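> Quick one, structure for this:
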Amino acid sequence: MAEKPDYEGLVSYLMKPFLDSPEALKTDIERVTGKSRVTLRVAFSPEDRGRMFGRGGRNIQAIRTVLQATAALYDERVSLDVYGESAHKSRNDDEGGGSRRRRPPRRGGDRPAPPRKK
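Next comes the predicted model:
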């Protein structure tokens, strides 16, 4: 095994398939000596944010899990920070809009509801 893992190469390998603009991916690594602690910082195009994070943050969490498993092999701890717009910012914040309301589910028009099972 290598003496130290290539975290930047691993992050690039894992993230680029999700990005429409892979050339916009920027990475920075900070190693804290003595504590075996690694901090990775990434930035990418704001347009790729939805695909990168995935539904419910599943994609980014999977990448973090792979990084943590790799770090555990080398007795290190790793954290991944994503830079850019706030993760909780909605589209309406820029337009001065209020909160979004969900529409109730549609009924089948004139069709009666299906019979219930007993």
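
> use CA for all of it now, contacts and neighbours both
OK.

> Which strand or helix spans I63?
Counting by DSSP states H and E, the element that carries I63 is helix 58-73.

> Mind listing what's buried along that helix?
59-60, 63-64, 67-68, 70-71 (16 or more other C-alpha atoms under 10 Å).

> okay if I get those residues as TSV plus distance to D28?
Formatted as TSV, the buried residues of helix 58-73 follow (distance: C-alpha to C-alpha, whole Å):
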residue	distance to D28
N59	20
I60	17
I63	16
R64	15
L67	15
Q68	17
T70	18
A71	16
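
> Would you do the same for the sequence below? I want to compare the two.
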Amino acid sequence: MADLTEDLAGLTDAIVRPLVDEADELDITASETEDGNIIVEIRVNPEDAGKVIGRQGRVIKAIRTLARAAASRSGKLVDVELID
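Alright, predicted model coming up:
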């Protein structure tokens, strides 16, 4: 399952990196929780947070939807969080 977490981190990176101005401050980590779910954490420059969230949260919702769809075959639940 480590491959899945790495794949989800890569997918999230590919989506978020073009959105932010400070790409060198972008940090994406994916880890598996005790109950087997996967958490993807996105850390960006505070000025770029609005770009990742989008208007009314549309961009972050779309990122979450894509990550969940990518993991759907494995039966794992995925949560994508933007960390302040």
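
> thinking again about what came up before, what's the average distance for the helix holding I63 of structure 1 when superposed on structure 2?
Its aligned residues in structure 2 lie a mean 0.6 Å from helix 58-73 of structure 1 after superposition (mean C-alpha distance after the TM-score superposition for structure 1).

> Which residues outside that helix are in contact with it?
5, 7, 10-11, 14-15, 51-54, 77-80 (C-alpha atoms under 8 Å, 6 or more residues apart in numbering).

> List only buried entries from those.
Neighbour counting by 16+ other C-alpha under 10 Å classes 7, 11, 14-15, 51-53, 77-78, 80 among those as buried.

> in structure 1, which spans are helices?
In structure 1, the segments counted as helices under DSSP state H are 7-15, 49-53, 58-73, 92-95.

> Identify the residue range in structure 2 corresponding to the shortest one.
This points to helix 92-95 of structure 1. Aligned by TM-score structural alignment, helix 92-95 of structure 1 corresponds to no residues of structure 2.

> That concludes my questions; thank you for your assistance.
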